[in-house]
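S.K.: Sequence and predicted structure are below.
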Amino acid sequence: MSNTKFGSPDIAPSEVAERRDDDDLFVLDVRNEDDYEEWAISGSHNLPIYDELLDGDFSSLEAALDEIPEDEEIAVVCVGGITSADAAGFLNERGYDARSMTDGMRGWGRVHQTYDVDERGVSQIVRPGTGCISYLVFDDGEALVVDPSQYVEQYGDMADERGLEIVGAVDTHAHADHVSGGREIADRFDVPYYLHEDDAGSLDEYTPLEDGETIPVGDRELDVLHTPGHTPGSTSFEFGDAILSGDTLFLRSVGRPDLEDGSEDAIREAADDLFDSLQRLADLPDDTVVLPGHFSDEEIRPLATTLERLATDNELFQLVEEDDEELFVETIVESLSDTPNNYQRIKHINWGDEPLDDDAEDLELGPNNCAAN
């Protein structure tokens, strides 16, 4: 055993995200196996030696050098970027080109990547570490932020880069998996914060959304469709030939209906509502572009498809197209997984029942569990 400490240069989590398809970058995760299996960077390699590294013991890393390619760059990942720095330094002294990922998986959870959706006046902001998606919808110098994360500077910077003025923040629903930045954006830019009243909880400083109304942005409008089921106030938005479906409809699943009330009767009632909402979306033109609020392991960027393709690719949406409500509800009830305990805390923060404190960032860390199956 050795208590030697090694230093190493850093690699930003954003660079790791940008190079996810780069065969010259090998991502080595040194966290314990349980942590890795729960939440990890796609395509990374796990060497579960975290506890040993904490004790300054590099013997298992030494023994595993054959698993680490000598002709690739190495990005070493741990929880917070400290233990990985020791591991990367150890590798560098043995001739490897290794860097420690800044802030570890905490840094990974903060990454935001932006993709323009053709020429529709929509930019999609993907958080690969959390599976969350937000949007900048814009026209004629104005922009609305839809489902913003708590890292509101991301949206201000993005608007500045595009020469846009933020004129409002919108949430498709009261989120359970991430802390909304909607109210902070409203305060910072002195603009409205829009949310359906059925999801407003204890909030009083917001502009309630109603089905059928519109939100202006530039010379265009965001059309409001109340699509309850995932939550009572879940809302989707039409913008031209695109639908921002929030957590109502994903590329391979739909939003789970049990986050408000986990009793079976309540789940079945919410699933019935969700079925009706999905039927409403299914009535839109087949070539409508679906822009969801979450993703799992889909590789396409931006995350987008058409309603016509979903009729083939999404099992639960197929049941809606087939008008099989009974099987739809039963499939959801039987396939729901447990929800993380922190989801309730996040909900109460977004409802205004609890203050936003220093724990808010850590509450979001981990895999996303908003899909029904």
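M.R.: Nice, thanks for sending it over.

S.K.: make it CA atoms for all contacts and neighbour counts henceforth
M.R.: OK.

S.K.: List the buried residues in stretch 131-150.
M.R.: The neighbour-count check on stretch 131-150 (16 or more other CA atoms under 10 Å) flags 131-139, 142-150 as buried.

S.K.: do the same with stretch 348-368
M.R.: By 16+ other CA under 10 Å, the buried positions in stretch 348-368 come out as 348-352, 360-361, 363-368.

S.K.: repeat for stretch 318-331
M.R.: Buried residues in stretch 318-331 (16+ other CA under 10 Å): 318-321, 325, 328-329, 331.

S.K.: Show the end-to-end separation of it, please.
M.R.: 12 Å (CA to CA, to the nearest Å).

S.K.: Equivalent analysis for stretch 97-111, please.
M.R.: From its first residue to its last, stretch 97-111 covers 23 Å (CA to CA).

S.K.: which residue ranges form the helices in the protein?
M.R.: Taking DSSP state H, the helices of the chain run over residues 13-18, 33-38, 50-54, 59-63, 83-93, 104-108, 153-161, 182-189, 264-282, 307-313, 315-321, 325-335, 342-350, 360-363.

S.K.: Pasting the second one now:
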Amino acid sequence: MSVQQWSAADVAKKVINNEELFILDVRNVDAFEDWKIDGHKFEYLNIPYFELLDGVEGILAKIPTDKEVLVVCAKEGSSMMVADMLAEAGLKAAYLAGGMKTWSEYLEPIKVGDLTGGGELYQFVRLGKGCLSYMVISEGEAAIIDAVRFTEVFLNFASEKNVKIKHVFDTHLHADHISGGRHIAAATGATYYLPPKDAEEVVYDYEPLVDGTTVQIGASNIDVGAIYSPGHTIGSTSFVVDSKYLLTGDILFIDSIGRPDLAGLAEDWVEDLRETLYKRYRELSDDLVVLPAHFMIIDELNEDGTVGKRLGELFAENHGLNIEDEGTFRSIVTDKLPPQPNAYQEIRQVNMGKITPAQDEQTEMEIGPNRCAVR
């Protein structure tokens, strides 16, 4: 049997198309339990590589012969060797090129919908990290919101669409991933916007993003309108795009709400969070489609792979929007939080422009699942 090499894009298609896949993950148990490749119909077997050094005979009975089998490790080498052993034993197996490192970095661009006058809105889904970035396109111009650090993906996509990137926004100073926003702006001549209340320590130039800011994209009436919505950070800002979509950053997710503690000010910001979720957002139209900057679990993906849901539905279904008692709300968002993101303090320093780690260091800083939400 020959061994196949699968790209992260190949695996992403399995996730988005809701296909079956059996994954043999040969990383250590703690790494697997902390973070794995999630799929709606995926099955898993976690056997650390060092337990397979003498061969795979002992696990053959646990591996199906009627399903595609993908071997996964941290950076590729171990999974390639185990896939070879499975092939020698007569099984059809593949390995993930680049391992979990590559999976963490892959972005899948998916069209969310059409906008006024022939415009389009795209969501860039980072399946391995739960990050969601956006590109608004209209009449040869584009705006990008919450770009991750893989700037070439956005530059190449804009080139394919034959549009010029004119505006780049970050909804807040991110703490779980490194932003590519100001780097895209530098490469294209676009204007980079950041909420000033999150930018007090940044060491680069930016355009202040304040409540009521409206930026027109193209010559049509598509606009990206800003709404001050603190709580995850003191500067967090949401956007209403074309009166149809509400981009909520890390304040409101499909299945949860944003955590207020990543700058060490949970007690100070919890009231801001509640006011944003229970007052500011309540004044908006229920028909707006919420598009967050992250997703937490694979079940939040729609059938087409996008992440988004009507605001009215979230008011009815999202538990974080239905906690009547303020004391209970405070307790949930300050006392019962999941572990903080990997290297989040250092990531904030990078996004302030204070440190510039090498690419390998940046990869290590971002490794792991999304942890921006209250669970």
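M.R.: Received it, and whenever you're ready, just let me know what you need. Computed from a predicted model, the values in this text were never measured in an experiment.

S.K.: re the thing from before, out of the buried residues of stretch 318-331 of structure 1, which one sits closest to E264 of structure 1?
M.R.: Nearest to E264 of structure 1 out of the buried residues of stretch 318-331 of structure 1 is V329 (CA to CA; 10.8 Å).

S.K.: and the gap between T235 of structure 1 and P69 of structure 1?
M.R.: 48 Å.

S.K.: higher neighbour count, these two?
M.R.: Neighbour count, other CA atoms under 10 Å: between T235 of structure 1 and P69, T235 has more, with 29 against 14.

S.K.: Tell me which residue of structure 2 lines up with that one.
M.R.: T235 of structure 1 maps onto T237 in structure 2, with residues paired by TM-score structural alignment.

S.K.: doesn't V224 make contact with its match?
M.R.: No. Using CA atoms under 8 Å, T237 of structure 2 makes no contact with V224, being 11.7 Å away.

S.K.: I figured I23 of structure 2 was touching V71, is that so?
M.R.: Yes. Contact criterion CA under 8 Å: I23 of structure 2 and V71 qualify, at 5.8 Å.

S.K.: between those two, who's got more neighbours?
M.R.: Using other CA under 10 Å as the criterion, I23 of structure 2 and V71 rank with V71 on top: 28 against 24.

S.K.: now that one: how far from N18 of structure 2?
M.R.: Taken as CA to CA, the span from V71 of structure 2 to N18 of structure 2 is 19 Å.

S.K.: And for V11 of structure 2?
M.R.: 11 Å.

S.K.: When these two are compared, which one has more neighbours?
M.R.: Neighbour count, other CA under 10 Å: between V11 of structure 2 and N18, V11 has more, with 19 against 16.

S.K.: Spit out the contact partners of D286 of structure 2.
M.R.: Listed by CA atoms under 8 Å, 6 or more residues apart in numbering, the contact set of D286 of structure 2 reads 310-313.

S.K.: could you redo the last one with a cut-off of 10 Å?
M.R.: D286 of structure 2 makes contact with 310-315, according to CA atoms under 10 Å, 6 or more residues apart in numbering.

S.K.: What subset of these is buried?
M.R.: 310-312, 314-315.

S.K.: okay if I get these as TSV plus distance to L53 of structure 2?
M.R.: Converted to TSV, those look like this (distance: CA to CA, whole Å):
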residue	distance to L53 of structure 2
R310	51
L311	52
G312	54
L314	49
F315	52
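
S.K.: Does W39 of structure 1 touch P128 like I think?
M.R.: No. Counting by CA atoms under 10 Å, W39 of structure 1 stays clear of P128, with 11.3 Å between them.

S.K.: okay, these two: which has more neighbours?
M.R.: Neighbour totals were compared for W39 of structure 1 and P128, and P128 leads with 22 against 15 (other CA under 10 Å).

S.K.: And the closest residue to that one other than its chain neighbours, how close does it get to E260 of structure 1?
M.R.: With CA to CA, 6 or more residues apart in numbering as the measure, V111 is the residue that lies nearest to P128 of structure 1, at 6.8 Å, once sequence neighbours are left out. Applying CA to CA, the value for V111 of structure 1 to E260 of structure 1 is 28 Å.

S.K.: which neighbours do T237 and V224 of structure 2 share?
M.R.: With CA under 10 Å, 6+ apart as the test, T237 of structure 2 and V224 both reach 169, 247.

S.K.: coming back round to it: winner for burial among the helices of structure 1?
M.R.: Among those, helix 83-93 has the highest mean neighbour count (mean count of other CA atoms under 10 Å), at a mean of 24.

S.K.: Work out the gap between it and the centre of the chain.
M.R.: Its chain's average C-alpha position is 30 Å from that of helix 83-93 of structure 1, according to CA atoms, centre = their mean, to the nearest Å.

S.K.: just stretch 179-187 of structure 1 next, same as before
M.R.: Worked out by CA atoms, centre = their mean, stretch 179-187 of structure 1 lies 16 Å from the chain centre.

S.K.: Tell me if I'm right that S245 of structure 1 and T288 touch.
M.R.: No. Contact criterion CA under 10 Å: S245 of structure 1 and T288 do not qualify, at 11.2 Å.

S.K.: More neighbours: which of these two?
M.R.: It is S245, of S245 of structure 1 and T288, that has more neighbours when counted by other CA under 10 Å, with 26 against 19.

S.K.: Now render the helices of structure 1 as TSV, adding distance to Q124 of structure 1.
M.R.: Formatted as TSV, the helices of structure 1 follow (distance: least, CA to CA, whole Å):
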stretch	distance to Q124 of structure 1
helix 13-18	15
helix 33-38	26
helix 50-54	35
helix 59-63	39
helix 83-93	31
helix 104-108	18
helix 153-161	11
helix 182-189	16
helix 264-282	20
helix 307-313	18
helix 315-321	23
helix 325-335	28
helix 342-350	22
helix 360-363	21
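
S.K.: Find the nearest non-adjacent residue to the most centrally placed residue in structure 1, please.
M.R.: For structure 1, the residue nearest the mean C-alpha position is C132 (1.1 Å; CA atoms, centre = their mean). Spatially, and ignoring its direct neighbours in sequence, C132 of structure 1 is nearest to H294 (4.8 Å; CA to CA, 6+ apart).
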